[in-house]
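Asker: sequence? don't have it. structure:
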């Protein structure tokens, strides 16, 4: 079962330094394509790719975190490829041995997430139990009072295997006796309690994991999931929705919560989000616009700093459909630029906002002279020298 022709190791090792994220995408696409005709070959190729990842990336600049994110996504995509194929036990054990060797050699580390998925990779309670037995002696020592800061790459793999083997009480005893009250261990205890149908205790257990340097968002997500699975939607929303669903942007956060709680009104969700971040009201402008709450969007844009370019795009996009809203957005864009907000604002940004505002004014039946008069009054109220007023000086002449 060689996958070397599909994903040559030399190619991965040599080319991944040039465009690592793109190479990962190409390799993953290749494996998926092979899986349509030969899932066993694809699974073997997935193992080979995971074996080569860390050595290939060892000398690549990963300071931005983008490569780590791409590797995690790759692992999440490859684990089902490996776990989803039916092969004899000796074949699966050889794959697991190869992957565990890769984990041991993962110096950066890049593929440590594999440990979290070890129970899935084992595919059966018997295989998982055999791996738990294999890893348990070292894991117990490292986690226990005698660990003294030791690191063992198989610790999470052991915990994952114990859960997959159904050895939940044994896992709980191990985690409860750990030297550290660390979420990286305790999340497996939460899963064990859930598997034992002790959801209320699992919720308390997760909450008790909070503390200094604890990943509060991850704990909130686990608690939210427990309540949602128990049908306690209102409590899940009230206690955890905002903390558990924070993403890269305010708009994405709003969308994530709205998707998870479809029975809750969008305006109610947005008002709760705004209330949760006093002083940052303007950052929720895009969410209000996306939800069609235009009056609220305008209010938010003027209550707190809002990205001027986002406001300019809204003014341009809605100039013909909703000219009043577009005018308010364009006016707010110029206001926040004049107040010094926005990243590296240039003359072209000011002109883009003005042009969008002017187009909305025309669509709304307002003459250019009247628009300029309003802008002169707006900037006259701004103390000191205004970069925006200087850029627009020619247009604002009386």
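Answerer: Received, thanks. For clarity, every value in this text was computed on a predicted model and none was experimentally measured.

Asker: CA atoms for contacts and neighbours, from now on please.
Answerer: Noted.

Asker: Tell me how many other residues crowd the residue lying closest to residue 345 once chain neighbours are set aside.
Answerer: Nearest residue to residue 345 in three dimensions, chain neighbours excluded: residue 337, at 7.2 Å (Cα to Cα, 6 or more residues apart in numbering). Look at residue 337: counted by other Cα atoms under 10 Å, it has 24 neighbours.

Asker: In what element of secondary structure is residue 135 found?
Answerer: Per DSSP states H and E, residue 135 falls inside helix 125-143.

Asker: Could you check the angle the very next helix or strand once past that helix makes with helix 125-143?
Answerer: Counting by DSSP H and E, the next helix or strand C-terminal to helix 125-143 is helix 155-164. Counting by axes from the mean of the first three to the mean of the last three Cα atoms, to 10 degrees, helix 155-164 lies at 140 degrees to helix 125-143.

Asker: Which residues are in contact with residue 156?
Answerer: Contact analysis of residue 156 by Cα atoms under 8 Å, 6 or more residues apart in numbering lists 115, 116, 184, 185.

Asker: What subset of the residues you listed is buried?
Answerer: 115, 116, 184, 185 (16 or more other Cα atoms under 10 Å).

Asker: and the gap between the second one and residue 358?
Answerer: Taking Cα to Cα, to the nearest Å as the measure, residue 116 falls 56 Å from residue 358.

Asker: repeat for residue 16
Answerer: For residue 16 relative to residue 358 (Cα to Cα), the value is 49 Å.

Asker: also this one, for the comparison:
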């Protein structure tokens, strides 16, 4: 019977050893994206071959990326995202024990050779990748004595590349007491390793012990490494116990995440669908501070009264307010008019990033258009005149507003 030819991976030539120079981070990230897409496409028709593609990629990451400047963190984040995305392909592939044994040896070698822990996501899931109890125990035992000896030496720090994969295998093999005893040897306790201990307690049904174990890492004046992951682990336990309000207050609010204030609010609303979304926004504003920065979140959530309170704060960005005034002229003209007035007030006292006199023109245009729709044109014009006369400290902005008001009075606006 003819042997099926090996799959020819398109990503391999671009992932050869030394392929990337010091400033090739962006190029390497694009290569990772294309490799991930290729592997996931194959997974839909041949999951075992796709899993072998994941291994091939993992083996090449450190040799290919060794000389790239990683100081920005962008490449490390991209590698982690890629591997987390591909881990299900590797874990769920329908491979027999012999095949998985070969895969594990290849992955172990790649992890041990990895210079910067690029392959940490794989090491942390090694027990799941092993799948078979015999393989879990084999890899749990291989370096167990060495790790215990290294971690028991409190006079010096000894890094063991195989530590995470060993912990993962102990966890998945159900050897919880051995796992906890091994972690107890360490002088320094970080979530990077301690999460295995917390999970071991949880799997034994010792929820309160797991909570205390994880929460102990949060003690101290400084936020520890992995703070959000620790807090969210504790949060999940409390939610599962029906203690949602406690989870929200103790861990949900402090561990909220997101690249924008709006994303932070959405993160908590998603995690706590039974809580009032308006209350969540108000709690975030109170706990996180910088009230003016929350304008976009409040506006998008259509809590216009909260948004106006935010718009009045010195930390509100005039440019953001002007865009909102423009966008809501027709849908919410009363809101648009007031937001525009706040923007003008901020510009007149010199607030905002790189403000331009023409920002005054644009804001006045939206304010007057919105006020006309609600029959408040005269009142708003008087408010603009008051602002020009009483609050201006930026002479350029003040002159621009005075000029625009003169045009309006002449009927040229």
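Answerer: Okay, I see it. Quantities reported herein were computed from a predicted structural model and do not represent experimental measurements.

Asker: Let me see the TM-score of these two.
Answerer: Overlay of the two chains. TM-score (TM-score structural alignment, normalised by the length of the first structure): 0.91; 396 aligned residues with a Cα RMSD of 2.4 Å.

Asker: May I see the contacts of residue 156 of the first structure arranged in JSON lines, with distance to residue 191 of the first structure and secondary structure as well?
Answerer: Formatted as JSON lines, the contacts of residue 156 of the first structure follow (distance: Cα to Cα, whole Å; DSSP: H, G, I helix; E, B strand; the rest coil):
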{"residue": "115", "distance to residue 191 of the first structure": "15", "secondary structure": "helix"}
{"residue": "116", "distance to residue 191 of the first structure": "12", "secondary structure": "helix"}
{"residue": "184", "distance to residue 191 of the first structure": "12", "secondary structure": "helix"}
{"residue": "185", "distance to residue 191 of the first structure": "11", "secondary structure": "helix"}
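
Asker: Over in the second structure, see which of the residues you listed survive.
Answerer: Counting by both residues aligned by TM-score structural alignment, their matches' Cα atoms under 8 Å, the contacts of residue 156 of the first structure that remain in contact in the second structure are 115, 116, 185.

Asker: Verify the contact between the first one and residue 162 for me.
Answerer: No. In this structure residue 115 of the first structure lies outside contact range of residue 162 using Cα atoms under 8 Å: 12.0 Å.

Asker: my read: residue 17 of the first structure touches residue 58, true?
Answerer: No. The pair residue 17 of the first structure / residue 58 is not scored as a contact, 9.1 Å apart, by Cα under 8 Å.

Asker: circling back to that earlier point, between residue 16 and residue 358 of the first structure, which is the more surrounded one?
Answerer: A side-by-side neighbour count of residue 16 of the first structure and residue 358, using other Cα under 10 Å, places residue 358 first with 25 against 18.

Asker: Excluding chain neighbours, give the residue nearest to the more buried one in space.
Answerer: residue 368 (6.9 Å).

Asker: Quick check: the one you found vs residue 332 of the first structure, distance?
Answerer: 18 Å.

Asker: Look at the two and report which has more neighbours.
Answerer: Shown here are residue 368 of the first structure and residue 332; by other Cα under 10 Å, residue 332 has more neighbours (24 against 15).

Asker: Next one: that one from residue 363 of the first structure, what distance?
Answerer: From residue 332 of the first structure to residue 363 of the first structure the distance is 18 Å (Cα to Cα).

Asker: Could you do residue 146 of the first structure as well?
Answerer: Taken as Cα to Cα, the span from residue 146 of the first structure to residue 363 of the first structure is 75 Å.

Asker: neighbour-wise, which of those two wins?
Answerer: residue 363 (18 against 12).

Asker: what's near enough to touch that one?
Answerer: So residue 363 of the first structure contacts 319, 320, 323 (Cα under 8 Å, 6+ apart).

Asker: same thing but at 6 Å, please
Answerer: residue 320 (Cα atoms under 6 Å, 6 or more residues apart in numbering).

Asker: For it, give its distance to residue 322 of the first structure.
Answerer: 9 Å.

Asker: try residue 81 of the first structure
Answerer: 49 Å.

Asker: Counting neighbours, go ahead and name the busier of the two.
Answerer: residue 81 (22 against 15).

Asker: any idea which helix or strand carries the more buried one?
Answerer: Applying DSSP H and E, one finds residue 81 of the first structure within helix 66-83.

Asker: Provide the aligned range in the second structure for the helix or strand that that helix is followed by.
Answerer: Counting by DSSP H and E, the next helix or strand C-terminal to helix 66-83 of the first structure is helix 89-104. Counting by TM-score structural alignment, helix 89-104 of the first structure falls onto residues 97-112 of the second structure.

Asker: quick one: buried residues of the matching stretch?
Answerer: Here stretch 97-112 of the second structure shows 100, 101, 103, 104, 107, 108, 110, 111 as buried, counting by 16+ other Cα under 10 Å.

Asker: Tabulate the residues you listed (JSON lines), appending distance to residue 223 of the second structure.
Answerer: Converted to JSON lines, these look like this (distance: Cα to Cα, whole Å):
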{"residue": "100", "distance to residue 223 of the second structure": "39"}
{"residue": "101", "distance to residue 223 of the second structure": "40"}
{"residue": "103", "distance to residue 223 of the second structure": "38"}
{"residue": "104", "distance to residue 223 of the second structure": "35"}
{"residue": "107", "distance to residue 223 of the second structure": "33"}
{"residue": "108", "distance to residue 223 of the second structure": "32"}
{"residue": "110", "distance to residue 223 of the second structure": "32"}
{"residue": "111", "distance to residue 223 of the second structure": "29"}
